[in-house]
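Q: generate coordinates for the sequence data below:
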Amino acid sequence: MKELIRFAAHLEMNFGPGVPFHDRWRAARRSGFRGCEFVWRNVELPAAAELQKAEPLAVSCLGGTTGAAAGARPVLILPEDRDRLMKDVETATAYARELSCRNLVMVSGNMIRDWSVEKHREEAVRSLRSIAPILEEAGVTALIEPLNSKIDHKGVYCDTSAEGFRIVEQTGSPNVKLLYDAYHMQVMGEPIVRTIRERSGLIGYYHLAKVPGRTEPIGGEIDVPAFLEAVADTGYDGFVGLEYKPSGDYRDVFRRLSDAYPEQIDGQDPIDENYR
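A: Predicted structure coming up:
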């Protein structure tokens, strides 16, 4: 029997500026989402745990452990950041355990001048091997997310799923997998459905947004029903994170998504108009 794939709201990207974290959480819950993801650095753990108890939402993954550029630290590929990475992973896995979350999102970092692709990969693998014992003990998976280098993340090192799979395979830990972001990989021209069907054993989580524009996934270049069918056919039983920027008021967008995907967003609790 196929798994029913449900969507998780992204509590940073799916909202405009100025909306408090607790309002974002409650709005997602009361719009019919049953899962969410957010950057763990942006909220104190007790506050998140209290919200989860009061307004139950599964936390499907936690972002923010690594940065893409040197301005956001630690960076996965930098040897000088490795000790800091290990400490941050210890903190992140504490969040994950408390919130019953299985996944931490990590990005590769930007290309370093005069480094070969192989050098970038070697350093990424070393960093991941250094944190693998922490992940394995905690029962948490690090998700390597390839990002598109054509529009949103020019200069990023890992910009294809093929390179991401190499990192995962060479790390050799069951607690290191790939986050397959359909938006990023569509921008890079990858065959999304075929990749999912052929490499699902190395994929631990999925993201989705519309191409072009990175808004809510209604219309656009990605065949969302075919994407969801491919994911379900692999036996995947987790969430698909909606990492999009809303094209309008987030409440209107949530309603449009619920109408477009009634199975992925069950809509049992209508959105409360008091939430901004």
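
Q: please make it C-alpha for all contacts and neighbour counts, starting now.
A: Noted.

Q: could you pull out the strands for the protein?
A: Secondary structure of the chain by DSSP state E: the strands cover 6-10, 35-39, 58-63, 103-106, 141-144, 176-181, 203-208, 239-242.

Q: list the contacts of the last one.
A: Residues outside strand 239-242 that contact it (Cα atoms under 8 Å, 6 or more residues apart in numbering): 5-10, 14, 35-37, 60, 205-209, 216-217.

Q: same deal with the second one?
A: Contacts to strand 35-39, defined as Cα under 8 Å, 6+ apart, come from residues 6-12, 25, 28-29, 57-64, 239, 241.

Q: try it again at 6 Å.
A: Defining contact as Cα atoms under 6 Å, 6 or more residues apart in numbering, one finds that strand 35-39 is touched by 8, 9, 10, 11, 57, 58, 59, 60, 61, 62, 63, 64.

Q: now do it: distance to the chain's middle.
A: How far strand 35-39 lies from its chain's middle: 8 Å, per Cα atoms, centre = their mean, to the nearest Å.

Q: just want the angle from it to strand 58-63.
A: 20 degrees (axes from the mean of the first three to the mean of the last three Cα atoms, to 10 degrees).

Q: buried residues in the top helix by length along the chain?
A: The single longest helix within the chain, with elements called by DSSP state H, is helix 117-138. Under the neighbour-count criterion of 16 or more other Cα atoms under 10 Å, helix 117-138 has 120-132, 134-135, 138 buried.

Q: want to put them side by side, so please do this one too:
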Amino acid sequence: MADKLKRRDLIKNLGLGAGILGFSGVANAFAGTSVLIANTGKDSDLSGKINHSVCRWCYNEIPLDEFAAACAEMGIKAIDLLKPSEWDIVEKHGLVCSMATDDFANITEGFNDPENHEKLQSAYKGLIKKASDHKIKNVICFSGNRNGMDDETGIKNCVKGLNPLLEYASKLKVNLVMELLNSKVDHKDYMCDHTDWGVKLVKRLNKPNFKLLYDVYHMQIMEGDVIRTIQENHQYINHYHTAGVPGRNEINDSQELNYPAIVKAIYNTGFTGYLAQEFIPTYPDKIAALREGVEICDI
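A: Below you'll find the predicted structure:
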């Protein structure tokens, strides 16, 4: 652990200083170390306890083929929130899509509005079939915004809209996973903004292939009490996302969450799914920032 902490500090300091050192200076500074900054050599000393993933959108400026290669080299197993056109690119690097999506998946217009059901059911059936063909297990979905709707009506509408899809997805061995998002900072008026609401929906649907995506960043903003909430509700959670609070940036000691403790709590629940980094990197070397985040979560 001490060695890992030293490596994290080195990544952090050199990442922050990359603009001063320049590329050659950073490269020389890393000579003789085993830290991966870019796609330069295999370096995966991860424990194997956590299935590491990362959200693609945070690194969109890096070509996906290059990004997937760098992820594979550092021991990341999967990439989140990929569209069907991107799946083949990551699969050739031995990675999987850990959470599938497509352009139609809309945070604000979700399953809590019956007017969206027909178009969403049609679009999701297509995505579920494609995911099944690629042996992708998880497809993301959203509640939608409240627009004045009360909690109980929202749950009833989501049940009505999701039930037919879950029957279809079950036959194809695909899970639908609804993300918990904050409605305080990033997604104003979003309905599935507390763990309690999401758990009520899971229980009402009562389908083994419907669970929640617990985003630590979002739920810290909305309700805090992260570890206890995970311990008490882990059976309703399929997937986890990370980011630092406040700011949604690196998960190091510049922010308030204790990610090693949180990840240990997740692991101790018996969780075998994916934990995906979803912070927006601020370091000049974004791959270095990702490596730091993965090591922080690698208990």
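
Q: redo the strands of the first structure as JSON lines? Include distance to residue 165 of the first structure and mean neighbour count.
A: Listed next are those as JSON lines, based on distance: least, Cα to Cα, whole Å; neighbours: other Cα atoms under 10 Å:
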{"stretch": "strand 6-10", "distance to residue 165 of the first structure": "24", "mean neighbour count": "26"}
{"stretch": "strand 35-39", "distance to residue 165 of the first structure": "23", "mean neighbour count": "22"}
{"stretch": "strand 58-63", "distance to residue 165 of the first structure": "19", "mean neighbour count": "23"}
{"stretch": "strand 103-106", "distance to residue 165 of the first structure": "14", "mean neighbour count": "25"}
{"stretch": "strand 141-144", "distance to residue 165 of the first structure": "9", "mean neighbour count": "28"}
{"stretch": "strand 176-181", "distance to residue 165 of the first structure": "7", "mean neighbour count": "26"}
{"stretch": "strand 203-208", "distance to residue 165 of the first structure": "9", "mean neighbour count": "22"}
{"stretch": "strand 239-242", "distance to residue 165 of the first structure": "19", "mean neighbour count": "24"}
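
Q: and the ones you listed as CSV, adding distance to residue 163 of the first structure?
A: Formatted as CSV, the strands of the first structure follow (distance: least, Cα to Cα, whole Å):
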stretch, distance to residue 163 of the first structure
strand 6-10, 25
strand 35-39, 24
strand 58-63, 20
strand 103-106, 14
strand 141-144, 10
strand 176-181, 10
strand 203-208, 13
strand 239-242, 22
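
Q: so which of the ones you listed gets nearest residue 70 of the first structure?
A: Checking the strands of the first structure against residue 70 of the first structure by Cα to Cα gives strand 103-106 as the closest, at 14.2 Å.

Q: matching residues in the second structure for the closest one?
A: Using TM-score structural alignment, strand 103-106 of the first structure lines up with residues 138-141 of the second structure.

Q: the matching stretch: average distance to aligned residues in the first structure?
A: Compared with the first structure after the fit, stretch 138-141 of the second structure shows a mean deviation of 1.2 Å (mean Cα distance after the TM-score superposition for the first structure).

Q: contacts for that stretch, please.
A: Stretch 138-141 of the second structure has contacts (Cα under 6 Å, 6+ apart) with 99, 100, 101, 174, 175, 176, 177, 178.

Q: just stretch 92-112 of the second structure next, same as before
A: Counting by Cα under 6 Å, 6+ apart, 77-83, 138-140, 142-145, 154, 157-158, 161 sit against stretch 92-112 of the second structure.

Q: stretch 60-80 of the second structure spans what distance, first to last residue?
A: Distance between the two ends of stretch 60-80 of the second structure: 12 Å, counting by Cα to Cα, to the nearest Å.

Q: please read the previous query as pertaining to stretch 221-232 of the second structure.
A: Termini of stretch 221-232 of the second structure sit 19 Å apart (Cα to Cα).

Q: which residues does that stretch contact?
A: Contacts for stretch 221-232 of the second structure (Cα under 6 Å, 6+ apart): 182, 262.

Q: that stretch: which residues count as buried?
A: For stretch 221-232 of the second structure, by 16+ other Cα under 10 Å, it's 221, 222, 226, 227, 230.

Q: so which of the contacts of stretch 138-141 of the second structure is the closest to residue 150 of the second structure?
A: Checking the contacts of stretch 138-141 of the second structure one by one against residue 150 of the second structure (Cα to Cα), the nearest turns out to be residue 178, at 18.3 Å.

Q: aligned counterpart of the closest one in the first structure, please.
A: Using TM-score structural alignment as the criterion, residue 178 of the second structure maps onto residue 144 of the first structure.

Q: same check on residue 73 of the second structure?
A: Counting by TM-score structural alignment, residue 73 of the second structure corresponds to residue 30 in the first structure.

Q: helices of the second structure, residue ranges please.
A: Using DSSP H, helices in the second structure cover 2-16, 18-29, 64-73, 84-91, 117-133, 151-171, 195-205, 216-222, 226-233, 259-268, 286-297.

Q: nearest to residue 183 of the second structure, of those?
A: Residue 183 of the second structure lies closest to helix 216-222 among the helices of the second structure, at 7.5 Å (Cα to Cα).

Q: and the closest one, which stretch of the first structure?
A: The aligned range for helix 216-222 of the second structure is 182-188, by TM-score structural alignment.
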